[in-house]
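Asks: I would like to see how this sequence folds:
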Amino acid sequence: MWRLSRLLLLLFLVRDCSTSTWQNPNRPFMSLDPNVHYNLSTFTAPDAIQNLASKKGPLLFIATTNHLYVLSASDLHVLQDLITGPTNSSECDLCSKCDMGSARPAQAEDTDSKVLVLDPVEDLLYSCGSSLRGVCFLHEFDNYEILYSSFLFRAASNSPSLCPDCIASPLGTVVTPHVHLRSVLFYVASTVDSNVAGSYGTTSVSIRRMLTSQDGFAADFHSLTVLPLYMNTYPIHYVYTFSTDKYVFFLTVQPESGHSKNYHSRLVRLSATEQEMKR
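Replies: As a prediction, this is how the structure comes out:
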């Protein structure tokens, strides 16, 4: 009888708990005290921020038109302001490093930031802009500043028909750097049209291998590009990229078909363990 009574009591408690409604306890919302003056760190850019890069450390990199800023991550204080354009400006110290020979555009260009990524291993920053045929700069930095910048272009190794060092498209580019077998690979996806894909043009999707000399990219890279017939009528916009140990992904916005006015998103996946675009 005692066991039966205990069982009935247990069933009653279970039934009572199952039918009750749990409610979130009322907790007062803690807002900022209006009587206290808060000094919050801020940074106001002169133009729209086009790219930023950071990792665990004291520095934050921000790019706008013709500027690359190095900020203290703790208080957003500007430590450096590197001038990246216009390309004919006497204030652009980086532009003086650009030995491109006949490949250098004759007309002065503003530099919009298209790529700003950090090396996955070393304290290196890669910046690629809309000017100078999308060629990139490599920046070495420590905990306080950018120490040295180099131009990743070898005039003798690039031509109008094949330019391994032409990375960024003025229409938009996303890049994921990835280390494979001690080599730094650039997984590059760019929006292109007939003008971009012309002389010294970049490709739609490619895997570029950084040379061990760190002055450019190997010429034997694999790539895919939209067929010339559809290049101006079938735009593929690459809006984001990310990676795992085995794969690199690109998120796109593109027409549903070659003749459709409706757009949708697709996810492109490449192997992160192969330098050839086999799958």
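Asks: C-alpha from now on. contacts and neighbour counts both.
Replies: Will do.
Asks: pretty sure residue 179 contacts residue 120?
Replies: Yes: applying C-alpha atoms under 8 Å, one finds residue 179 in contact with residue 120, separated by 7.0 Å.
Asks: Now do the buried residues in stretch 195-203.
Replies: 196, 197, 200, 201, 202, 203 (16 or more other C-alpha atoms under 10 Å).
Asks: Quick check: residue 266 vs residue 237, distance?
Replies: In this view, residue 266 and residue 237 are 10 Å apart by C-alpha to C-alpha, to the nearest Å.
Asks: Now do the shared contacts for those two.
Replies: Common contact partners of residue 266 and residue 237 (C-alpha atoms under 8 Å, 6 or more residues apart in numbering): 252, 253, 254.
Asks: quick one: contacts for the second one?
Replies: For residue 253, the contacting residues are 236, 237, 238, 239, 263, 264, 265, 266, by C-alpha under 8 Å, 6+ apart.
Asks: can we see that at 6 Å?
Replies: 237, 264, 265 (C-alpha atoms under 6 Å, 6 or more residues apart in numbering).
Asks: Looking at residue 266 and residue 237 now, which is surrounded by more residues?
Replies: In terms of neighbours (other C-alpha atoms under 10 Å), residue 237 is the more surrounded of residue 266 and residue 237; the figures are 22 against 14.
Asks: Sequence B follows; please return its structure for comparison with A:
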Amino acid sequence: MSITLTDVTCIVVTISTLWWDANGQCKEPRETSKLNLSVTYNLPHFVLDAPVQKLLVFNGSVYVGITNKLVALSGDLKKIQEYKTGPVHEGPQCNACEGCRDRPPNANNTSMALLMETYYDPELFSCGTAGNGVCSRHLLEDGELGVDVNCMGSHNNDGSRYIAGPAGTQIVNVEVGGVVRFFVANSEPLNSSLPSSPRLHHTISIRKMWETQDRFEFVSEHSYMDLAPGLRGNYPLHYVYSFQSGAYVYFLTVQREGGTSKAFHTRIVRTCSSDLELLHYVEMPFECIYSEKGRRKRSTQMVFNILQAAHVAKAGSDLRRDMDLKEDDDVLFAAFARSRPDSPEPTASSTVCVISVAKINSFFKDFIQKGHTKPLYHFTGSEEKPYNQTSFGCGKHEKGYRLEVTRTRPPEDWFNGRFRNVLLTSIAVVPIHDHTVATLGTADGRVIQ
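Replies: Here you go, the predicted model:
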């Protein structure tokens, strides 16, 4: 979208591609308008002494994970508190939670996951690379981090303490029947030169807290899936985003198109939030397309295959009208890039696609019913099991299935090619009054709203 400072009412750009003139009337942007990246903004800011690795906003406070620190900020980005998470001494004889306190530090603690849980108490979970990915639970009081902190260790050797993998982690926490379940997905390196994730970390797993809330345990003996033998370290798999909507938990991944393919694409993964053993698991290709009409009105289609960032939010009334959505519908906003050939590396060419979660579910149902599926290539225990082709819910009587959908119906670029020369790296969406406002971040440090 074109962003100028000729009128202050033109700064906010909405997802519906409408902007305001001086009379408060909505106008369609000119077809010839181009993205203006020369605008500067005077925004509240706080300077950290290391790159931001994880960020979470809760009750007006901002929590930032960086190497060896967890920082709490106020809504106007003033420091509330700083909590030290490292460096630590790592070694085979060291305790996962305490390390080796009597020895000098030899390892930094990189922040891998931040998540908030409020069902039991307002508690922040911070997971890092120290202790092979062990997490700490911060019981929040007035936003403070260090009042009551527990390391989520384990009294057994089942691996339930090892949460965050070194290549990246996505976690979704869901309350089901009075129990909070943590769906954890650990990436395998996209860069083959990086070390593979240790086998301590399952690729996908489901955990819950022990009754004393000081450790994790698996929800069942088989509440995890791993990459098939031989693929660990040889099958790049990057979990980019995760969310819960309705009866399902979703993960968005970047991975190879198939077992022998060198090309990469994005997939959306869905499993039941009530599932104890990931028996209702399905993956579907998920990409974004842009159709450019030439002088002779012939359409040239460009595929944007590599997801960079995503956000699930409600839509404002403007977007609900455009997309025929219900007021409580969850909507997925996804920023994609075109990749280099046979590589997950993005190019400076992006797009934004918008699709309701209800529409995604209808695609899953439609393609499965029509038989456009095959067994998963990359996960153990992924043989195609018999299933009822008329029902794919999460009820107790639903038969299990672990499938890969072979067809897709990609949504189209919502901004009509306006980011073809920009690499988008982040997206956040919020409804404001009647509008749906997106804040986009670029690879060169720009913020587009």
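Asks: and the two most separated of the buried residues of stretch 195-203 of the first structure?
Replies: Between any two of those, the greatest separation by C-alpha to C-alpha is 9.9 Å, found for 200 and 203.
Asks: could you pull out the helices for the stretch 1-150 of the first structure?
Replies: 2-19 (DSSP state H, counting those that start in this stretch).
Asks: Select the longest strand from the second structure.
Replies: strand 346-356 (DSSP state E).
Asks: Can you give me the buried ones in it?
Replies: By neighbour count on 16+ other C-alpha under 10 Å, the buried set for strand 346-356 of the second structure is 346, 347, 349, 350, 351, 352, 353, 354, 355, 356.
Asks: Distance-wise, check residue 260 of the first structure relative to residue 233 of the first structure.
Replies: From residue 260 of the first structure to residue 233 of the first structure the distance is 10 Å (C-alpha to C-alpha).
Asks: With residue 203 of the first structure instead?
Replies: Distance from residue 203 of the first structure to residue 233 of the first structure, counting by C-alpha to C-alpha: 16 Å.
Asks: Same question for residue 261 of the first structure.
Replies: To residue 233 of the first structure, residue 261 of the first structure is 10 Å away according to C-alpha to C-alpha.
Asks: More neighbours: which of those two?
Replies: Neighbour tally, residue 261 of the first structure and residue 233, criterion other C-alpha under 10 Å: the higher count belongs to residue 233, 13 against 10.
Asks: Now do residue 96 of the first structure: how many residues are near it, please.
Replies: Neighbour count of residue 96 of the first structure, defined by other C-alpha under 10 Å: 13.
Asks: all helices of the second structure, in order?
Replies: With DSSP state H as the definition, the second structure shows helices at residue ranges 317-323, 357-369.
Asks: among those helices, which is nearest residue 215 of the second structure?
Replies: Set against residue 215 of the second structure and scored by C-alpha to C-alpha, those come closest in helix 357-369, at 33.0 Å.
Asks: now that closest one: which residue numbers in the first structure?
Replies: Under TM-score structural alignment, helix 357-369 of the second structure corresponds to no residues of the first structure.
Asks: For that helix, buried residues please.
Replies: For helix 357-369 of the second structure, by 16+ other C-alpha under 10 Å, it's 357, 358, 360, 363, 364, 365, 367, 368.
Asks: Dump these to CSV, plus distance to residue 96 of the second structure.
Replies: Listed next are the buried residues of helix 357-369 of the second structure as CSV, based on distance: C-alpha to C-alpha, whole Å:
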residue, distance to residue 96 of the second structure
357, 39
358, 42
360, 40
363, 43
364, 41
365, 43
367, 45
368, 43
